[in-house]
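1. My questions concern the predicted model and sequence given below.
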Amino acid sequence: MAGPSLVEVAAAVLIRPDDSFLLACRPDGKPYAGYWEFPGGKIETGESPLQALARELDEELGITVRQATPWLTRTFSYPHATVRLRFYRVTDWHGELTPRERQQFAWQTAENITVSPLLPANTPILRSLALPSIYAVTRTVETDIEASLLSIGQTLGNGVKLLQIRQKAMSHDQLEHFSRTALQLARSYQATVLINENIPLAQTLQADGVHLTAAQLRSLHSRPAVNWCGASCHNEQELQRAERLGVDFVTLSPVQPTLSHPGAAALGWKEFAALIRDYPLPVYALGGLLPADLETAREYGAHGIAMMRSI
């Protein structure tokens, strides 16, 4: 017997400047009536996902899309069909939201979801929306540790909410002291801190998570027992391994030439986009990037950018 057919769907994550996003309630007469979801609908024959997205938002909400960038692609199996949802971040539109299907809608934040029940296929997206657009990575301390901690404090004070402690040259005792102090700093700014590679240290210090190296991706058979888990990827095989391991997000590098790896071949934006096309996890572009590159990264499908020297 043939399995459920694959239905291609375009879904919109409408995001306001305060990072709140729109959820809509499925109206009576539709499957899963009363469930909340990201607006969108089936991609018709001959349509691109972006064309379908624009049509659905006009039909459902009466708005015209001005700015939409590809984000995540996730597949979910319902009893009646398997759906492949292509999520777009929609950050600019024209017109007032109008419930053309007499549906309810509500602006929500990842930290405070007030509506329920959620359509099952949309639930994993909420965790991804909690990730900020900038991922700061500490530079290897070459001089004064205290000066480096001061720099971290300044970075957090500038609004960075996601930090990776990456200090390959430190001894265990130095790294523990450095990480403990950085964690205290981060908590005063309500920022999330991941420790590079050292899973036992992340667990001992009760850090927010760990960032896995590519070598760890190849050797681990299960996701570490931490709240947040990121991973470093450089090619398609590592991206697939990270997905199978169940990490929360990845970095993909190097996008541009970097000072830290002067001989490494850069991916460039086109290859970056090709590698993450239809990928289900948030991807941070990494390597030779500046804050001004954020919008370019999103246009090519990135969740955001990770930076070391440019923070």
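-> Received, thanks.
2. C-alpha from now on. contacts and neighbour counts both.
-> OK.
3. Does residue 83 belong to a helix, a strand or coil?
-> strand (DSSP: H, G, I helix; E, B strand; the rest coil).
4. I figured it was touching residue 8, is that so?
-> Yes: counting by Cα atoms under 8 Å, residue 8 is a contact partner of residue 83 at 5.9 Å.
5. who touches residue 148 in this structure?
-> By Cα atoms under 8 Å, 6 or more residues apart in numbering, the residues touching residue 148 are residue 141.
6. Residue 214 is in contact with residue 196, correct?
-> No: in this structure residue 196 lies outside contact range of residue 214 using Cα under 8 Å: 11.2 Å.
7. Between the two, tell me which one has more neighbours.
-> Neighbours per residue, other Cα atoms under 10 Å: of residue 196 and residue 214, the larger number sits with residue 196, 24 against 18.
8. For that one, list the residues it contacts.
-> Counting by Cα under 8 Å, 6+ apart, residue 196 has contacts 164-167, 210-213.
9. could you flag which of those are buried?
-> 164-167, 210-212 (16 or more other Cα atoms under 10 Å).
10. In strands, which of the contacts of residue 196 appear?
-> 164-165, 210-212 (DSSP state E).
11. for comparison:
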Amino acid sequence: MSGAGPVHVAVGVVQDGAGRIVIARRDAHRHQGGRWEFPGGKIEPGETPFTALQRELAEELGVTAEAASPLIRIPYDYGDRQVVLDVMRVTAYSGEPEGVEGQPLARVAIDSLDPVAFPAGNRAIITALRLPSTYIISPDCHDPDDWLAQLDRCLAGGTRLIQFRVRGESPGRDRLASEAVKRCHAGGAVMLVNGDATLAEASGADGVHLNARQLRDCNRQSLSGFTWIGASCHNGPELARAADLGADFAVLGPVAPTASHPGAAPLGWAAFADAVAAARLPVYALGGMGRADTETAITHGGQGAAGIRGFWPGLSG
């Protein structure tokens, strides 16, 4: 980075009454001009990210932001400019958004946001908006009927992101994966297959979740056929590698002691927050997590929490 350091920017995700996202088109003469963006601007000395966002939204949209919650923090290097985007979801505001500075506005459903139309540094914001706050990882399967019944319970409870982590020696694994995909799609959920791109493609899954070895050895081209790519990471360099490969999100851990990896030293929340602050993609906390840890993960910069025992019905400990 240059000696001047990155520009720290407050960014707001503002939704109208119909749940659509308010976006603005950048002036042609500005950096990344002509592209769509989420409203916001530079944090001035003495401002917090939220007070800066309040000022920017008043100046740009004519609205008063009353409350906001963290969504994601993104450091991004454009080559000619480095930025850190402190992105907040505006949860309460007054006024009707309008282009106070003459900028064109649009109101777009989350699923219709086109990442290509935005500056590259904004694209992880769109991913974070599309991802839920929990990522449920399945256990191995010993009884297909029972396993599918537990999957149905997850889906009925609102689960929208599942990792199929049934290992290769399990009987009927291919058929189980295909049936799981059908049920996930019927329930409006996305399913990724852990570590097996061939099975992911054959079953019709939405993507693949890379283990640490695959993250190290694979390349962008081998991942181009999938809608969603997740990655398992244990440190900052692995998070950077995941972003370089074009992964959509990562899990980082273990954050807390976990029964599945009793010998692994936990990161703790402080180290998790430090690693996530430098990441360029959404990150779930993994390891010893349960649903009650989701908000803690978010307050430490994460997308939410991921796990098996704390999320899959019928498991505990």
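-> In hand now; what should we look at? None of these values were measured; they are calculated from a predicted model.
12. Overlay the chains and give the TM-score.
-> Overlay of the two chains. TM-score (TM-score structural alignment, normalised by the length of the first structure): 0.84; 306 aligned residues with a Cα RMSD of 3.1 Å.
13. nearest to residue 228 of the first structure, of the buried ones among the contacts of residue 196 of the first structure?
-> Ranked by distance to residue 228 of the first structure (Cα to Cα), these are led by residue 210 at 6.6 Å.
14. so the closest one touches residue 202, yeah?
-> Yes: using Cα under 8 Å, residue 210 of the first structure is in contact with residue 202, at 6.3 Å.
15. which residues are common contacts for these two?
-> 194-195.
16. Redo the ones in strands among the contacts of residue 196 of the first structure as CSV? Include distance to residue 113 of the first structure.
-> Output for these, formatted as CSV (distance: Cα to Cα, whole Å):
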residue, distance to residue 113 of the first structure
164, 27
165, 30
210, 26
211, 27
212, 30
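17. Going by secondary structure, residue 74 of the first structure is in what exactly?
-> strand 64-77 (DSSP states H and E).
18. What's the average distance for that strand when superposed on the second structure?
-> Strand 64-77 of the first structure differs from its equivalent in the second structure by a mean of 2.9 Å after superposition (mean Cα distance after the TM-score superposition for the first structure).
19. Which positions in that strand come out as buried?
-> For strand 64-77 of the first structure, burial by neighbour count (16+ other Cα under 10 Å) applies to 64-65, 68-75.
20. looking at it, residue 277 of the second structure is touching residue 298, isn't it?
-> No: applying Cα under 8 Å, one finds residue 277 of the second structure not in contact with residue 298, separated by 11.8 Å.
21. Which parts of the stretch 101-250 of the second structure are strands?
-> 105-108, 134-137, 161-164, 190-194, 207-210, 228-233, 249-252 (DSSP state E, counting those that start in this stretch).
22. right, and the ones you listed - which one's nearest residue 292 of the second structure?
-> Between the strands of the stretch 101-250 of the second structure, strand 134-137 lies closest to residue 292 of the second structure; by Cα to Cα that is 10.6 Å.
23. Who are the packing partners of the closest one?
-> strand 161-164, strand 304-307 (3 or more Cα pairs under 8 Å, 6 or more residues apart in numbering; DSSP states H and E).
24. Please identify the most buried of those strands.
-> strand 304-307 (a mean of 28; mean count of other Cα atoms under 10 Å).
25. What ranges does the stretch 51-200 of the second structure have for its helices?
-> Applying DSSP state H, counting those that start in this stretch to the stretch 51-200 of the second structure gives helices spanning 123-130, 144-156, 173-186, 197-203.
26. got a markdown table for these, with distance to residue 256 of the second structure too?
-> Shown next, in a markdown table, are these (distance: least, Cα to Cα, whole Å):
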| stretch | distance to residue 256 of the second structure |
| --- | --- |
| helix 123-130 | 23 |
| helix 144-156 | 23 |
| helix 173-186 | 29 |
| helix 197-203 | 29 |
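27. Quick one, which of those helices gets closest to residue 4 of the second structure.
-> That would be helix 123-130 among the helices of the stretch 51-200 of the second structure, by Cα to Cα, at 24.5 Å.
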